[in-house]
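Student: test case, fold it:
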Amino acid sequence: MILIDPPLVPSRGRMWSHLASDSSYDELHVFARHLGIPERGFDRDHYDVPGEWYDEAVAAGARPVTSRELVMALVMAGLRRRKQPSLEEE
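Tutor: Okay, here's the model as predicted:
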């Protein structure tokens, strides 16, 4: 199932949502291509989606969830990819 959280993350003058799958990256990539989301929007385990695309993603079949529910679904599916610490952070 494709999941999307509310557009609550500010960046580059916009609010952003996260689009993810609770079953496979292939499912996620197909859905993103269908919506016209550029590949550069993929970040480890999700797509960053501009807030103005939220309603379109939901209309196309993405299930609205909280940010916490989205992360938990990724963890439960074994699809969560955490950001690797940089050498300066170690």
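Student: going by C-alpha atoms from here, please, whenever you check contacts or count neighbours.
Tutor: Fine.
Student: residue boundaries of the strands in the chain?
Tutor: 2-4, 9-11, 14-21, 42-43, 46-50, 63-64 (DSSP state E).
Student: can I get these in JSON lines with distance to residue 33 and mean neighbour count?
Tutor: Conversion of the strands of the chain to JSON lines gives the following (distance: least, CA to CA, whole Å; neighbours: other CA atoms under 10 Å):
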{"stretch": "strand 2-4", "distance to residue 33": "13", "mean neighbour count": "24"}
{"stretch": "strand 9-11", "distance to residue 33": "22", "mean neighbour count": "12"}
{"stretch": "strand 14-21", "distance to residue 33": "12", "mean neighbour count": "22"}
{"stretch": "strand 42-43", "distance to residue 33": "11", "mean neighbour count": "15"}
{"stretch": "strand 46-50", "distance to residue 33": "11", "mean neighbour count": "22"}
{"stretch": "strand 63-64", "distance to residue 33": "17", "mean neighbour count": "18"}
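Student: before we go on, could you also do this sequence so I can check it against the first one:
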Amino acid sequence: MILIDQARWWYRERRWCHLVSDRDLEELHTFAAANGIPERGFQGDHYDVPEEYRGALIAAGAVEVTSVELVRRLRAAGLRLTPAERRRRSAAIGHPPSG
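Tutor: Take a look at the predicted model:
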């Protein structure tokens, strides 16, 4: 299932939310690509998504959950990475570190 949390995190004058799968990364990448989310938004275990995309992603099937629930489900699926693991994975696929 694709999950999305609230847009709570400010970066570069925009609010951002997180898009994850509680099943596998293939589901997440497929959903993101189908909905125009750039690959550069992938942060190793989630996509960072600007607030203005959130409504369309929910309309496309992403399920709204709290940030706590999103992380809980990501961990339960065995997909949650530590910050260091996320940086390594993002660097391995040529993405700059998030900030």
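Student: related to what we said a few turns ago, can I get the strands of structure 1 in JSON lines including distance to residue 27 of structure 1?
Tutor: Formatted as JSON lines, these follow (distance: least, CA to CA, whole Å):
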{"stretch": "strand 2-4", "distance to residue 27 of structure 1": "8"}
{"stretch": "strand 9-11", "distance to residue 27 of structure 1": "24"}
{"stretch": "strand 14-21", "distance to residue 27 of structure 1": "7"}
{"stretch": "strand 42-43", "distance to residue 27 of structure 1": "13"}
{"stretch": "strand 46-50", "distance to residue 27 of structure 1": "11"}
{"stretch": "strand 63-64", "distance to residue 27 of structure 1": "14"}
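Student: I'd like the distance between residue 67 of structure 2 and residue 91 of structure 2.
Tutor: Distance of residue 67 of structure 2 to residue 91 of structure 2, given as CA to CA, to the nearest Å: 25 Å.
Student: for residue 48 of structure 2, that is, sorry about that
Tutor: Using CA to CA, we find residue 48 of structure 2 at a distance of 16 Å from residue 91 of structure 2.
Student: and if you look at residue 72 of structure 2?
Tutor: 25 Å.
Student: all the helices of structure 1, residue numbers only.
Tutor: Under the criterion DSSP state H, helices of structure 1 are mapped to 25-35, 54-59, 67-77.
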